[in-house]
Each structure stands twice: as structure tokens, then as C-alpha cells.
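Enquirer: Sharing a sequence plus its predicted fold:
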Amino acid sequence: MKHTVRAQLAQTVNLTPQLLQSIRLLQLTAPQLEMELRQALERNPMLEPDDADEIGETGLEHEAELEAAALEAAAFDELPDAVYLSGGATGGGDDDACARIAETGSSDYRLRLLQELAFAWNERDLRLAQWWLDHSDERGFLERPTAALAADGALALDVDATELEAVRQRLLHGDWPGVAAAGAAECLLAQLLKTPDDATRTLAARILDERIDALAAHDHAALAAALKVDTAQVECAIALILSLRPSAVEEPAEADLGHVIPDVSVRFLGGAWRVALNGRAAPRIRLAAHCEQALAGAPGEHGVLRGLLDEARWLIRGIAMRNDTLLRTTQVLVERQRGFLERGEEAIAPLTLREVADAIGMHESTVSRITSGKYIQTPRGTFELKRLFAVRLDGAEVSGAAVKAMVKRLIDAEPGHAPLADDVIAGLLARRGVRIARRTVAKYRDQLSIPSARLRCKPALAA
């Protein structure tokens, strides 16, 4: 056996407990942060409520805290590229060590599903699964034909198309049955296979595979005649189909849809859009001045108390860093989406995590954490910050969300007796410089739960 010695140069960053705490604070929602601070007040005598400021909206008042945090924490906005965070020169592409901290309760189902799969799938299959999920809409349906996506994925990932399709089948029939389905029928069929195998399931599968149009028309008698079975059997099969989910996407278990607490608000004042933090989203805390002064002048060793004091300081600085990041990120989002705030959905501009990250000098994972589960209050309502991101439509300078809003407006304005067909809508949009295919119009119409032109047609009133 021959032994060799090789010199290797690598740049790494040690994620200290303080820095890890600062990163974790980023992803806490307003209720989670409130609980975190109340627990800190109970267990750490060095902290006390800060009731001096009762202002509901606030900017960044604690400049000294921010400066100290930036110097002592080597804040996460100064971390090098993700390749160095991963441990150096072992390749690995865009792996971010910070991203391995779980983003609990993310609003993006793709992240939640990939986190679940990471326990059982290998890295290669996870990478292929991510391709399919990245090309699925919010309901888990593929945005383009399966064959076209498989061909593009094989080229982009340098794998065989059959291997890529095999991974899609694992997703389709996995723990979230129906994810990465080509359409509603395939999604429902995947869920159907999870039910007990009997005659009713067999008939339901035949309906989905052969007669889904008749199912949509609610013509039970025609279904029974076409399949040569009794109407009662058809009704049992349809009841089974209706018990399935229309979408494979599962909501987070901890999601509370009762109410939301906005983390930031935006108003149009003095000719400009101004962003402010919601000061009532979480209790404000500060160091107990008498404890700090007493400990500073106390003789002897007080290791436990000094540890509590350091913990309190880091928590306060971590919150200041979180607020600073949230405010700067929201300011960029508001500046880039000013058209949306002023004119509505049709004016929402294409915007990605990378563009915002470059604007504030941070990594994409930091922007993802600070926007997940955070809500903004605007004159157009209160919604999650992630709604201000939009994917650019292929071959166009507008976002898919804006085109979807245009499709909805055209349908809302159509005459009831002469609804617009999908190809007509595509032609009207082309006159505005937005060139999309008829199938894209159909996809957006389905996402808006709007039926086809034939089903929207209403008879004209007699004169």
C-alpha cells in the first residue's frame, strides 16, 4: 500500500451557537417569536419587558445594538458564498450549510416535501425530485407536458429520461400521492390506488381513465350506459372519487388560518411607499439595567449569571438583526413591486429570490427564511411576503401571476351569452404584447377554478 501526503486549501466558516441563533430567529413567524420572547423573559432574569415605547409601528431604533451585532456576530450577510459554507473544496454546487437548519412550517409545499423525502431518499434522487417539483404549480400539477419536461430535465441534469420518469413515479405514488401529476385524472388515480382494492375502486379508476369528461358533466346515467353497469354502482364509484383531494398538496399541520399578524406594514405617505415594522407583533425586551450594573461590580465568580447575561445580549442583538433584515428585504420588495401596490395583480413584476438577495447583499436562503411565514399589511390587503415574488413567463417581460390576473379580468368582462374561448383570450393577450399558448390560458383558468367557455355559456334573454 502506498501512502501519499496531499496539501489542500479550503475556506470554511464556523457557525457559532450565537450565529445559529440569529439564523433561527430569521425564520420565526410573529406568533413563534412572541412565544420565544415570553419564554426568554420567564427563564432569564437578565431580561425585562420594554414598555417604554408603545408605538404600534416602528423603524430601527437600536442602532448601537445593530452595530454591535454586526461586529461580534460576523453577521450572516457577510458570510461567503454557499460553496465555502459547505466545507470547502468537495464540489457540491450550491449547497448552503445554513439551509440545513429546518425551515419549520414553510408555506412552500415543495420545501416541506423535500424535507420529508430527505430522510429516506439519496441525494441523486432528491435532485431529480426537485426538478419535477420546481416545474409543478401550486396544486402539485406539472406545468408542461411530461415528455417535454423529461427531455429538458435529462439534458439539464445529465441523466437518462427513463430514470427521471422513474423518480416522478415515486413522487406520484409516494407519501403525497398525486404530486407531480400530469393532470387531475392522474392525481386522482394515484390517490385512488391508496384505497382498498375492490369493485368500487376498479370502477372509479375506469371512470377517471376513460370517462372523466362525463364525470365532469355529472351525467350519471350516461356513465352507467357507457360503462355497462348499474347507476347505483356508478354513484358509489363517484362518491369514492369525491372523497379524494382535488390537489395532492398538503397544508402544514401547524397552519392556523384563523387570523394572521402582519410583521410589517406599508403605506403611501409623502409621495413614497414607506415600510415600517409592526411593533405589536411581539413583546419588546431589554436588559435589566440593575442586574447588569450589580453583576459588573460584584466580587468573585458568577459564571452562571454572566452566562445568562451573555445569552440575553445575544438574543437582543439577534432580534435587532432579524428586524433589520426583515425591514431591508421588505423595502426592496415594495420598491420592485410598486406597480402591484398601485395598480393591482396585472402589474406584478417578475422577481426572484436571487434578485432580492443581490439587492440587500445576502444569500438566497436568508431571503427565503425572512419571507417565509411573514405577512405584510398593504392597502390591497394583508398577505404573505412571498406573494411579492413572481416567476417570469417564458419569452415575455411579465410574470405568470400578472398574466393570470389578465385572464381573470377578460373572463369577468365577457358577455354571458358569448364567453371567450381559450384561443380567443390568447389572441387578445397577444395584442397587448403578451404571447402565450392556448394551453397556458387553460392552465391559468383551471388554477382560477373557472370552467371552460362551453360550461360558462348562458342563454341570451329573449327580447
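Expert: Alright, I've got the coordinates. Residues are numbered from 1 along each chain as shown.

Enquirer: C-alpha from now on. contacts and neighbour counts both.
Expert: Fine.

Enquirer: ok, residue 267 touching residue 277?
Expert: No - look at residue 267 against residue 277 with Cα atoms under 8 Å: they stay out of range, at 11.6 Å.

Enquirer: Below is an additional structure, to be compared with the one above:
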Amino acid sequence: MPMNAVQQSSNRTTVTPQLARQIRLLGLSAEDLETEVAQWLASNVMLEFDVAEEDAEDDSLDADGEDSASELALDSNWDESYSPMAGGAERFDAPAPVAQPEPQSPMAQLTRDLPLECGSAQQLAAAFTVLAAIDERGWLESDLHELACASGHPTGELVSALALIRKLAPPGFAARDLAESFRLQLDAMADSPAVRDARRLVDAGLERLAGREITTVQRRLRMDDAALAEALACLRRLDPHPGRATTEGAPVYPDVVVAPVDGRWTVTLSEFATPRLRVNPVYARAVEAAGPGQGAMRDQLQEARWLLRGLEQRADTLLRVAHAIFRRQFAFLADGDEALTPLMLREIAGEVGVHESTVSRVTRGKYVATPRGIFELKHFFGAGFGVGCAASNGAARALVRRFISSERPGAPMDDAAIAACLAERGIRVARRTVAKYREAMGIPPARLRGIAQPLALSA
């Protein structure tokens, strides 16, 4: 060996295609995983849905034929420290596998947005006067002239406030009746013959359509059957109650379900986190019997086995991380966000035995269904407030919301007073931190809540 040769060792990990695929799978949401699986099924003839559990072959998930556990119950340490049935708590059924994001009421959104849009306190007061006259359906019950007489606001101010509310709210909101609501929704749609015909049906009288006088209306408007069918289909897509809580974005598919089973909380993977796939046993046996001559099919068989093993490892990692999270945050299940304790990614990584970046991938875009609702796994992480404080910043935010929701009418608490209340509970934060939490939750400052609060709480 030459004298100038230097031996070097490296701890760098070689990223194989299989490892790269596993890393990618960990980062996929349930919805993205569904899309990915559909692409696998379209491109690899060896893969198929496993519709019959009793027909599972050795080519399923584990090389030894054993599937990964699909649920983990809380161990005895949980029983010693917390019982979900204690204190009269009810037993909850497992949540539905598909859930929507937390509903957003148009009334609550407007309560948050109007203070940012109004240029003066007078304009804001007029806007909230109109908003208070809108019922739970999203309809404006009062005539603006009567409202002006009762409130002392000029009619012109209320007209401007109504226009601003309609601009910020979903189409059809703040209409005076169903026909006007439908017209506003149709006006917001792209123009087409069906939309124009639907508007003509509304003008002809919705009560006639409800009274089964469709043929009479059709003859009077001289619509053929095809045009009438398209116009009616357009009307059916409209929302008769635009004031109801709505959801934004795509549905949320929970990857994990936490629910009590036989008196103990159980962490279970949902069907969205564990798509049931298998290698087609007939094709696999044919490839094995054909010998080395089936190169392309043999490659697909090997790839299918890698993909299934990747799914198993993803599910196993997700389940262990979720279980570790709720071992630390089990009090949340009884008391909500106010019981959240400080939790960092590195703590879960150390307990599960994976890298911190793996925990980050597993918890980003993954959701858990609990009796308290659907939450992203990231929701349960947060820093604390120093030595001796067991509360996390998530708990502090929940307390800020509770303090504000319990304010006396006409006496809103400013940020300094809220900070003082938190300090009494051992959570010492600056006034500006309270302001940051409040703004993140869409809650106006105290000087505006004096007007907005009664409406916000009713929403």
C-alpha cells in the first residue's frame, strides 16, 4: 500500500431506491397515499386489492406471512395514571372513518373579518347591526329601513354594511328570502344557458316549482325538456341555507383513530392508513414456475413485494408514533387542549427509536380522529413556558380562548389582563404573546370585542 494512501471511513448512509420509497411513503397524507396506490395498481399487474382476508398469501406484507399489528392498546401504565371511565366520563364510539375539517360558520368568519375591513368604528358598528339581524339560515330577517329606525344608524350606512357583508360572505348569504339567495348564488356562477334558465325559473316563482307546477312553468317559459332538466339541476346545486357552517378544502381522512375499547383507550390505524393490497397469487405462482425467462414479470413481482413491505413499515411507524404521542398527551382526551403538555419531536423520536425527521414526516399532514374531533398529529406538539410549568403553548391558546368566551358582556379583557390570568395558572407569557395567540385564532382585540363579542359567541 503506498505511503501516501489514506484510509477514510464514512458514516454516510447510502440511499437505496427502497429506502427512498419508504421515506417518500412516510410523508404522504392518506389522500395522497390513495392516489399513489391507484398508480401502483395501474402500472403493476402483480398487485391487487386484498378483498378476502382468508385468501391472503405469503406474499402479503411480512416475509414470514404475519401482518403488522393494526392497533395498540394503552399499557398498564396508562391504567395506573388515567382511566377514561373515571369521574363519570362517558364511553365514546369510534369516530367515523371520514371526517370534514372543523366547520367554519359564515357568521364566525364575518365576526373575525369585519374589523379588518371596516375603516371606522361607526362603519363596524353598522356592519354588526346588520349581522345581528341575520338568522341561522343566513337570511336577513329585518327590513333595512326598520333596522335603521331601531338602531339609529342611517339607512345608507346599513346599505353599505350589507354590501360589504355580502362581499365577504359565501354567495347567497344575507339575502332577504330564498329567491334572492338563489339569485345571488346564480349571479356568482359562470354564465351559461343553464344558469340563465335557472334564473328564469326563480323569477317565475319557486313556490310553483315546490307545488309541482313544473309543466305549467315550462310551458309558460317555453323551455324544452333538456333545458328544463339542466336548469333544475343547476337549482339543486344551490344552498338554501348559506348561513350554515361549511368546510373549506378537501375532506380530511384520518390515519389514526383513538377511542375507548373495553374501558381502555386504544390507538388504531384507520383503513385509509392501511390500504389492503396483496400480490396476485396466481400470477406469482406462474412467474415462479416459469423460471428465469420471465424477467419483466419477475421485476414487477419483486417491486410489488417491496411496495407492500413499504406500506407495512409506514403503517408500523405511524402507529408507534401515534401511540407514543398519546402516552404523553392522554389527558387531552379527557380535558381537551387545556391539558396539553409540552412535547417535542425529539422526545417521540427517542421513544420510538427513529430519527427526528422521521417523526416530522409521519406527523405532517396526518390526522387522528378522537372523541374530541379530528386533529393533525402536529397539533399535539408544542414548547413549554420554562422550568416548573407543565402547560404547552397549545394549552395557553386554549385558555386564552376560554377566558375571552367567558367575558362579561360589555367588559372585555385586554391582553394584559389575560396574561395576568395565565400567570395565576403558572403560565407566564408577555402581553404581546397573548396578542399573537388571539390574532392567530381570529379574535378581535378588546376594544372591538365590546361590539363583536355578543355576536361571535352566538355564532
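Expert: Yes, it's here. This is a predicted model, so every value here is computed, not measured.

Enquirer: just to revisit the earlier point, show me which of residue 267 and residue 277 of the first structure is the more surrounded one.
Expert: Legend: neighbour count by other Cα atoms under 10 Å for residue 267 of the first structure and residue 277, higher for residue 277 (22 against 14).

Enquirer: corresponding residue for that one in the second structure?
Expert: Applying TM-score structural alignment, one finds that residue 277 of the first structure aligns to residue 269 in the second structure.

Enquirer: surely that match meets residue 257?
Expert: Yes - using Cα under 8 Å, residue 269 of the second structure is in contact with residue 257, at 6.1 Å.

Enquirer: can you pull out the strands in the stretch 1-150 of the first structure?
Expert: All strands of the stretch 1-150 of the first structure, identified by DSSP state E, counting those that start in this stretch, fall at 47-49, 57-58.

Enquirer: ranges for the strands of the stretch 151-300 of the first structure?
Expert: Here the stretch 151-300 of the first structure has its strands, by DSSP E, counting those that start in this stretch, at 264-269, 272-278, 285-287.

Enquirer: still on that earlier bit, any chance of the strands of the stretch 1-150 of the first structure in JSON lines, with mean neighbour count and distance to residue 71 of the first structure too?
Expert: Below are those laid out as JSON lines (neighbours: other Cα atoms under 10 Å; distance: least, Cα to Cα, whole Å):
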{"stretch": "strand 47-49", "mean neighbour count": "19", "distance to residue 71 of the first structure": "22"}
{"stretch": "strand 57-58", "mean neighbour count": "16", "distance to residue 71 of the first structure": "24"}
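
Enquirer: what sits against whichever residue in the second structure pairs up with residue 449 of the first structure?
Expert: Aligned by TM-score structural alignment, residue 449 of the first structure pairs with residue 442 of the second structure. Counting by Cα atoms under 8 Å, 6 or more residues apart in numbering, residue 442 of the second structure touches 112, 113.

Enquirer: 10 Å instead?
Expert: Residues counted as contacts of residue 442 of the second structure (Cα atoms under 10 Å, 6 or more residues apart in numbering) are 108, 109, 111, 112, 113.

Enquirer: neighbours around the fourth one, how many?
Expert: By the other Cα under 10 Å criterion, the neighbourhood of residue 112 of the second structure contains 19 residues.

Enquirer: quick one: it and residue 165 touch, right?
Expert: No - checked against Cα atoms under 10 Å, the pair residue 112 of the second structure and residue 165 is beyond contact range at 11.9 Å.

Enquirer: Common neighbours of the two, please.
Expert: Counting by Cα under 10 Å, 6+ apart, the shared contacts of residue 112 of the second structure and residue 165 are residue 106.

Enquirer: which one of the strands of the stretch 151-300 of the first structure lies closest to residue 128 of the first structure?
Expert: strand 264-269 (36.7 Å; Cα to Cα).
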